[in-house]
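# give me coordinates for this.
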Amino acid sequence: MSLVNDPASVDSTFRRIADIVHELYSRDVDSDTVIAELAEHAAVEVPGALYAGVTVTRNAKHIDTPAATHHWPILLDEIQQRHREGPCLTAAWEEKTVHVADLTRDERFPLYARDVLAQTPIRTIMAFQLFIAGETMGALNVYAETPNAFGPESREIGLIFAAHSSVAWNAARRDEQFKRALASRDAIGQAKGILMERYGVDAVQAFALLRKLSQDANTPLVRVASDLIEGTLPARQDG
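Predicted coordinates for the structure are as follows:
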């Protein structure tokens, strides 16, 4: 993609990003697909970017890479976890944007820089904080193999892309949680119906029996309900 040099082009890029996110969300795809495709688009839309990836962490100690356009972003996250330092972690937890213009000269992440320079061709990184629901923190990251690859337009467009990505990913994850909750409720309801019909008990008693089966088996309630529906769990235990 050519560099964006005028306000009209920037506005056009912003509209294209909004259209990308809207089209992706309107397809009703799962959250893994949403974040993977957003990373692919980030590598194209952010001026100067060659690769893109998403870093996710709950406690700054364990890092996941749910999306990457190349194996370099995955390796860079492994290096961040090894040393518990790096621009993507910092963006996720402390700052909105972190820009490493030239990794050979940047002194903020010495252990990270040492390993990245030794193991990858990456020389420039820009990381944008992602706002993720819950306790999870994250960053959308773009990478280049030449120093000083990112300019003001890269930062501006990256910030907009990260904001849209946060909204789209959170929406997809909420939809999945809602669908799982509905499936769990339906399974429990069916299991209660089986117990009510089989033993002539009411709904409260059926749920109490279902909960006892769960406790005795040390198994989540919805799993016990599913097993009961499928006929792989006895409806009542002796004693």
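
# for the rest of this, base every contact and every neighbour count on C-alpha atoms.
Noted.

# first-to-last residue distance for stretch 225-239?
This stretch, stretch 225-239, spans 20 Å end to end (CA to CA, to the nearest Å).

# what's next to it, contact-wise?
Ala187, Ile188, Gln190, Ala191, Ile194, Leu195, Leu209, Leu210, Leu213, Val224 (CA atoms under 8 Å, 6 or more residues apart in numbering).

# what's the answer for stretch 103-121, then?
Contacts of stretch 103-121 (CA under 8 Å, 6+ apart): 72, 76, 79-80, 83, 85-87, 100, 122-125, 145, 147.

# repeat for stretch 144-163
By CA under 8 Å, 6+ apart, the surrounding residues in contact with stretch 144-163 are 3-5, 10, 13-14, 17, 42, 45-51, 97, 101-103, 121-126, 128-131, 139-140.

# let's see if you can find the most crowded of the contacts of stretch 225-239.
Most neighbours among the contacts of stretch 225-239, by other CA atoms under 10 Å: Val224, with 25 neighbours.

# for that one, pull up the helix or strand it's in.
helix 221-230 (DSSP states H and E).

# still on that earlier bit, among the contacts of stretch 103-121, name the ones in helices.
Mapping the contacts of stretch 103-121 onto helices (DSSP state H) picks out Trp72, Leu76, Ile79, Gln80, His83, Pro87.

# to compare against the first, here's another:
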Amino acid sequence: MTRPVPPTGHENRASPTAAWDLADETASLLADVAVQLHRQPGVGNALRAAVGHLVDLAGCDAATGALFARRRWRLHTSVATGAVAEEADAHQVRLREGPAFTVMRERTSVVVPDAVTDVRWPRWRALIAPAGVRAAVAVPLDLGTHLTGVVTAYWTGAGRPGPDAVEAAELLALHASIGLTVARESTTLREAIDARHRIGVAQGILMERYGLSAQQAFDVLRRYSRDNNVKLGQVAREVVETRSLPGWAAGPTNRPPSGP
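Predicted structure coming up:
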């Protein structure tokens, strides 16, 4: 996707016609972003598409996206369009410090107009400034109760984030949040369907090998899951792959117990 040269400061706002053309062009680009995000299979692909579009929309040099579990902010998924940006995000995760973590704490956008002189994250700044990061804009993603996330635009050259770049990043984050939520729900639904299918296949295997009824076979799977602290879907996967319940051999003398 090709983007026109982004405005710097307010110089492109002198003419109402120019402002209208810019708004119309941005709306068209965002509509394309929305379509592309909804076509992506899976959360990782959707996030990768979002950060790629962020580079075009914000006029930055590189961009990253990171999703975290809300509990303890454990990293779930991360993508980057360049090595310097990837390194800058990795330092944040390791240090638990930087604009992305401020975004997650305060749930608002963070602008870093000059990474060399910004004093908010001294340890992170000391690592990323020599690598070439000069400025950044980090924007929150709204992903529901289980995940939180941030997309970050990085400038490594002479450019700096103006008001239009911040607005573009925030609009992109809004569309990305919707696309990522849909992708996650679709992935969860597919996983649930696949797991239920595997459980059914595992039931059939136990019924055939041990002469169990459908309910007895399900009870065996459930009891094994509970007693061994293994998810039911994983137990079913092992049965399908090995054609037997783990730890049990085929034959009437080794018939597994049924019941809760």
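
# quick one: TM-score?
Put the two chains on top of each other and the TM-score (TM-score structural alignment, normalised by the length of structure 1) is 0.86; 236 aligned residues with a CA RMSD of 2.5 Å.

# that older thread, the helix holding Val224 of structure 1 against structure 2, how far on average?
Once superposed with structure 2, the aligned residues differ from helix 221-230 of structure 1 by a mean of 2.5 Å; criterion: mean CA distance after the TM-score superposition for structure 1.

# any buried residues in that helix, and which?
Buried positions in helix 221-230 of structure 1, judged by neighbour count with 16 or more other CA atoms under 10 Å: Leu221, Val222, Val224, Ala225, Ser226, Asp227, Leu228, Ile229.

# could I get those as CSV with distance to Ser165 of structure 1?
Shown next, in CSV, are those (distance: CA to CA, whole Å):
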residue, distance to Ser165 of structure 1
Leu221, 34
Val222, 32
Val224, 37
Ala225, 36
Ser226, 35
Asp227, 38
Leu228, 40
Ile229, 39
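
# what residue of structure 1 matches up with Lys231 of structure 2?
Aligning on TM-score structural alignment places Lys231 of structure 2 opposite Pro220 in structure 1.

# where do the strands of the stretch 51-200 of structure 2 begin and end?
For the stretch 51-200 of structure 2, the strands defined by DSSP state E, counting those that start in this stretch cover 62-69, 74-80, 110-112, 135-141, 147-155.

# quick one: closest of these to Ile178 of structure 2.
Of all those, strand 135-141 sits nearest to Ile178 of structure 2, with 9.0 Å by CA to CA.

# how about His22 of structure 1, what's its partner in structure 2?
Checking TM-score structural alignment: His22 of structure 1 goes with Val35.

# mean shift between the biggest helix by length in structure 1 and structure 2?
Longest helix of structure 1, by residue count under DSSP H: helix 152-199. Superposed on structure 2, helix 152-199 of structure 1 shows a mean distance of 1.3 Å to its aligned residues (mean CA distance after the TM-score superposition for structure 1).

# run through the residues that contact Leu221 of structure 1.
Residues near Leu221 of structure 1 by CA under 8 Å, 6+ apart: Ile188, Leu210, Arg211, Ser214.

# the last one and Val222 of structure 1: what is the separation?
Summarising the geometry, the distance separating Ser214 of structure 1 from Val222 of structure 1, computed by CA to CA, is 9 Å.

# now swap in Phe207 of structure 1 and tell me
Taking CA to CA, one finds Phe207 of structure 1 at 11 Å from Val222 of structure 1.

# also Ser2 of structure 1?
Separation of Ser2 of structure 1 from Val222 of structure 1 (CA to CA) stands at 52 Å.

# ditto for Ser9 of structure 1
52 Å.

# likewise for Gln119 of structure 1?
46 Å.

# structure 1: which residue goes with Asp142 of structure 2?
Using TM-score structural alignment, the partner of Asp142 of structure 2 in structure 1 is Phe131.

# what do you get for Leu189 of structure 2?
Taking TM-score structural alignment, the alignment pairs Leu189 of structure 2 with Phe178 from structure 1.
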